[in-house]
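Undergrad: next comes the sequence, and after it the predicted model I'd like to discuss.
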Amino acid sequence: MATADAAVDLKTPGEIAKLAGLLALVALPLFVSEYQVSTWSTYLTFALLALSIDLVWGYTGLLTLGHAAFFGAGAYVTAKLLKEVPAVPDAAVVFVVAPAFAALLTLGLGWFLFSADVKGSYFAITTLIVSIIFESVAGEFVGFLGGFNGIYGVPSIQVVGFELTATMSYYLALGILVGSYLFLRLLVGSAFGRVLRGIRGNQERTEFFGYDTQRYRLIVFTLSGAMAGVAGSMYATIDGFVSPPLLGFVLSTQVVIWIAVGGRGTLIGAVFGAILIQYLNSTLSDVLINYWEMGLAVLFIAVVIGAPRGIVGLLSDTVEGVQTSLDSANRGDLGAGGELDD
């Protein structure tokens, strides 16, 4: 059963803001071009990737710098199957084959790392190396994976022989993202989630209370890999092109920055950070041209210094501070009133 933290309370400013953001995303295709709809669809797939990493990093304290490997694995297996094995239904590829393939990869890697109790910086470095290896391997297999030229012409998802339009693909990506967020919110608000936070806070103490921390970490790591696989699969069908950088350490580290900016360990912060930074990437590159990366760097530094808990954490602290001040003022007014009545 989920705790009160996982419940949706539309009376709080945070929940109202989330609902407003969701409504804005739902209405977005009505106000932008088809090309922009496709661009925003890719933003949503990256947001799902960020969400999968925040589950691991934000709730178990394990920083993974190689999750792009599983994102890219889902993209590549989708590209190969949709182009060369049309007998397999598209929905099965996106929602079964791709996440299962990515989950098997994370399960194998996680079993190896957690059996050896690898954690901290060693865990981050190992996952980073895995991502680098995956990118290099994809670049070498020219005949099978297209090498560094990648695979072009990945078809859009078809349902009962009908190919989804850009807008339909957008709403599908949005539905997957929202569904994943709600599922993870229930998960981290449950007893299972409390164990994850216990592992993040003090793994040895959590083990002392009888919890198999290796099993919990392996389950979460595998689940996050499956989510990354779905995100990569959707990206392949939306963008129509996959290449080795999708597996590489650059994307992996970029996503970590998105989460840090949005707010680690909040789930919604990962989604917000991913969409915000991707939007700024596109906007600033058009406005500042040669200086847009410098602008983003300034933003990152400002957030790290001014809001260590990310933008969502800063906003949450601000709202709580205002609410506390209002409550204190109200209690003061009541007290003064009581004295006058006496």
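TA: It's in.
Undergrad: CA atoms for contacts and neighbours, from now on please.
TA: OK.
Undergrad: the helices in the stretch 151-300 of the chain, which residues?
TA: For the stretch 151-300 of the chain, applying DSSP state H, counting those that start in this stretch gives helices covering 166-188, 191-201, 203-208, 213-239, 249-262, 268-287, 292-306.
Undergrad: export the ones you listed as a markdown table, with columns for mean neighbour count.
TA: Shown next, in a markdown table, are those (neighbours: other C-alpha atoms under 10 Å):
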| stretch | mean neighbour count |
| --- | --- |
| helix 166-188 | 19 |
| helix 191-201 | 19 |
| helix 203-208 | 14 |
| helix 213-239 | 26 |
| helix 249-262 | 24 |
| helix 268-287 | 19 |
| helix 292-306 | 14 |
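Undergrad: rebuild those as JSON lines, extending it with distance to residue 53.
TA: What follows is the helices of the stretch 151-300 of the chain, written out as JSON lines (distance: least, C-alpha to C-alpha, whole Å):
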{"stretch": "helix 166-188", "distance to residue 53": "12"}
{"stretch": "helix 191-201", "distance to residue 53": "14"}
{"stretch": "helix 203-208", "distance to residue 53": "19"}
{"stretch": "helix 213-239", "distance to residue 53": "7"}
{"stretch": "helix 249-262", "distance to residue 53": "8"}
{"stretch": "helix 268-287", "distance to residue 53": "8"}
{"stretch": "helix 292-306", "distance to residue 53": "19"}
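Undergrad: of all those, which one is nearest residue 56?
TA: helix 213-239 (6.3 Å; C-alpha to C-alpha).
Undergrad: got another one to weigh against that:
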Amino acid sequence: MLRYERLAEDLSGIISSGNLRPGERLPSIRRLSRDRRLSVSTVVQALRHLEQRGLIEARPQAGYFVRHVAPRRASPAARPTPVEPVPVDVSQRLIRVLLGGVQPGVAPLSAAMPASSLLPVAALQRLYSSVVRRHARLLEGHSHIHMDDPRLVRQLVLRSMGWAGPLAANEFVITNSCTEALGLCLRAVTRPGDTVAVESPGYYLMLQLLEVLGLRALEIPTDPHTGMSVEALDLATRQGNVTACLLVPNASNPLGSIMPDENKRRLARLTAERGVAVIEDDVYGDLYFGNERPWPVKAFDQTGNVMLCSSFSKCLSPALRVGFVAGGRYRAQLALHKTITSGATNPISQLVL
């Protein structure tokens, strides 16, 4: 499929699924060119293709708008050798670190928290007030059914165009933070005693999740510039003893590395071929330097093997405690564990977002 055909197909899918509705404006040519890393002429060719099919129409000095809802279509469904996996024991040290980070006179470096002056706190407060007034019966709903507000899911589908998507609406599960999303993914694909490949050095909270779930960590060397070593992961997974891979490919914590696209593509292909589930933390994906948002590993997933986790804690407010996971083929297991462990995420916050 040519590049303009792929873009046209993705936009057609968003329209046919109802996430872009009649009369709504498509992303601008400039934005599509930037997000999808395509030339302006390729984007224009894709839009003209959709226009010829009667799906969209051009309005002078306004852009392209949805003209017709198409029939619904089915969702697409040389490094050091890694050492032996070891049990994780970090919880008590973690608590001491977190407590030390809130002491007077100590720089708060124990957790990645944006400065409050950078956050749209006043706008969020107004939105909370507005949502409560307009939806007087919102808190009367059941907490274990209809957990994912379709309006928020729709916005996530639209945003996923910038992640090389679009992702399918039925992939998403709304969670109480990115941390809960990561925990749900681990529960969905592992059992106590299983081995999980992790970045070394890696984010301490991920190690705590492994400890709580009785999982073993296999350290994979991580480069400050290119992220987790795909070569080392290749060696580690040859014997079939690794169940999952847990990583932060965009702005890895603590190194800050961004894995090159080719490495992400190789990692997605390697893990799919060997049956190693990928749990991707993309919570820093929107906090990029430069003109292009780095694509997640999920952008190169061809089999539904990658679970993309994120939240709004770094770009809107950590107090919202709302995250999500695009679960691929594991979505059903994720939804089940979410239902059992915590039920629906706060419906008011979902509407505010």
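TA: Happy to help now that I have it. What you see is a predicted model, and the numbers here were worked out from it, not measured in a lab.
Undergrad: just give the TM-score of the two.
TA: The TM-score (TM-score structural alignment, normalised by the length of structure 1) is 0.24; 136 aligned residues with a C-alpha RMSD of 6.6 Å.
Undergrad: out of the helices of the stretch 151-300 of structure 1, nearest to residue 80 of structure 1?
TA: helix 213-239 (10.2 Å).
Undergrad: please tell me how far that closest one is from the chain's geometric centre.
TA: 10 Å (C-alpha atoms, centre = their mean, to the nearest Å).
Undergrad: ok and it relative to helix 166-188, angle-wise?
TA: Here helix 213-239 of structure 1 runs at an angle of 170 degrees relative to helix 166-188 (axes from the mean of the first three to the mean of the last three C-alpha atoms, to 10 degrees).
Undergrad: wait, which of the helices of the stretch 151-300 of structure 1 is closest to residue 25 of structure 1?
TA: Between these, helix 166-188 lies closest to residue 25 of structure 1; by C-alpha to C-alpha that is 8.0 Å.
Undergrad: what's the angle from that closest one to helix 191-201?
TA: Going by the same axes, to 10 degrees, helix 166-188 of structure 1 makes 80 degrees with helix 191-201.
Undergrad: relative orientation of helix 166-188 of structure 1 and helix 268-287 in degrees?
TA: Using the same axes, to 10 degrees: helix 166-188 of structure 1 against helix 268-287 is 150 degrees.
Undergrad: the lengthiest helix in structure 1 packs against which elements?
TA: Ranked by residue count, the top helix of structure 1 under DSSP state H comes out as helix 310-341. Applying 3 or more C-alpha pairs under 8 Å, 6 or more residues apart in numbering; DSSP states H and E, one finds that helix 310-341 of structure 1 contacts helix 249-262, helix 268-287, helix 292-306.
Undergrad: show me where structure 2 has its strands.
TA: 56-59, 63-66, 86-87, 172-175, 195-200, 216-223, 227-228, 244-247, 277-281, 306-311, 323-326 (DSSP state E).
Undergrad: about what we covered before: out of the helices of the stretch 151-300 of structure 1, nearest to residue 139 of structure 1?
TA: Here helix 249-262 is closest among the helices of the stretch 151-300 of structure 1 (C-alpha to C-alpha), at 13.8 Å.
Undergrad: which residues does that closest one contact?
TA: 46, 49-50, 53-54, 65-68, 128, 131-132, 245, 268-274, 277, 300, 303-304, 309-313 (C-alpha atoms under 8 Å, 6 or more residues apart in numbering).
Undergrad: chain center to that helix: distance?
TA: The answer for helix 249-262 of structure 1 is 10 Å, by C-alpha atoms, centre = their mean.
Undergrad: about what we covered before: and the longest helix of structure 1, how far out from the chain middle?
TA: Distance, centroid of helix 310-341 of structure 1 to centroid of chain: 34 Å (C-alpha atoms, centre = their mean).
Undergrad: for it, which residues meet the burial criterion?
TA: Neighbour-count burial for helix 310-341 of structure 1, counted by 16 or more other C-alpha atoms under 10 Å, picks out 310, 311, 312, 313, 314.
Undergrad: and stretch 101-119 of structure 1, by the same measure?
TA: In stretch 101-119 of structure 1, counting by 16+ other C-alpha under 10 Å, buried: 101-107, 109-111, 113-114, 119.
Undergrad: out of those, who's nearest residue 42 of structure 1?
TA: Looking across those and measuring by C-alpha to C-alpha, the closest to residue 42 of structure 1 is residue 102, at 19.0 Å.
Undergrad: tell me the angle the host helix or strand of the closest one makes with helix 213-239.
TA: Remark: residue 102 of structure 1 resides in helix 98-115, with elements defined by DSSP states H and E. Angle of helix 98-115 of structure 1 versus helix 213-239, following the same axes, to 10 degrees, is 150 degrees.
Undergrad: after helix 98-115 of structure 1 comes which helix or strand?
TA: Heading C-terminal from helix 98-115 of structure 1 (DSSP H and E), you reach helix 121-140.
Undergrad: ok, then the element right after that next one?
TA: helix 142-145.
Undergrad: buried residues, that following helix. List them.
TA: residue 145.
Undergrad: if you skip the residues just before and after it, what's nearest to residue 64 of structure 2?
TA: residue 58 (4.4 Å; C-alpha to C-alpha, 6 or more residues apart in numbering).
Undergrad: ok, that neighbour - contacts?
TA: Neighbours of residue 58 of structure 2 in contact, by C-alpha under 8 Å, 6+ apart: 51, 64, 65.
Undergrad: from these, which is closest to residue 35 of structure 2?
TA: For the contacts of residue 58 of structure 2, the nearest to residue 35 of structure 2 is residue 64 (16.9 Å; C-alpha to C-alpha).
Undergrad: my guess is the closest one contacts residue 57. True?
TA: Yes: the pair residue 64 of structure 2 / residue 57 is scored as a contact, 5.5 Å apart, by C-alpha atoms under 8 Å.
Undergrad: the nearest residue to residue 194 of structure 1 once chain neighbours are set aside and residue 38 of structure 1: what is the separation?
TA: By the measure of C-alpha to C-alpha, 6+ apart, the closest residue to residue 194 of structure 1 outside its immediate chain neighbours is residue 188, 6.9 Å from it. To residue 38 of structure 1, residue 188 of structure 1 is 31 Å away according to C-alpha to C-alpha, to the nearest Å.
Undergrad: thanks a lot, catch you later.
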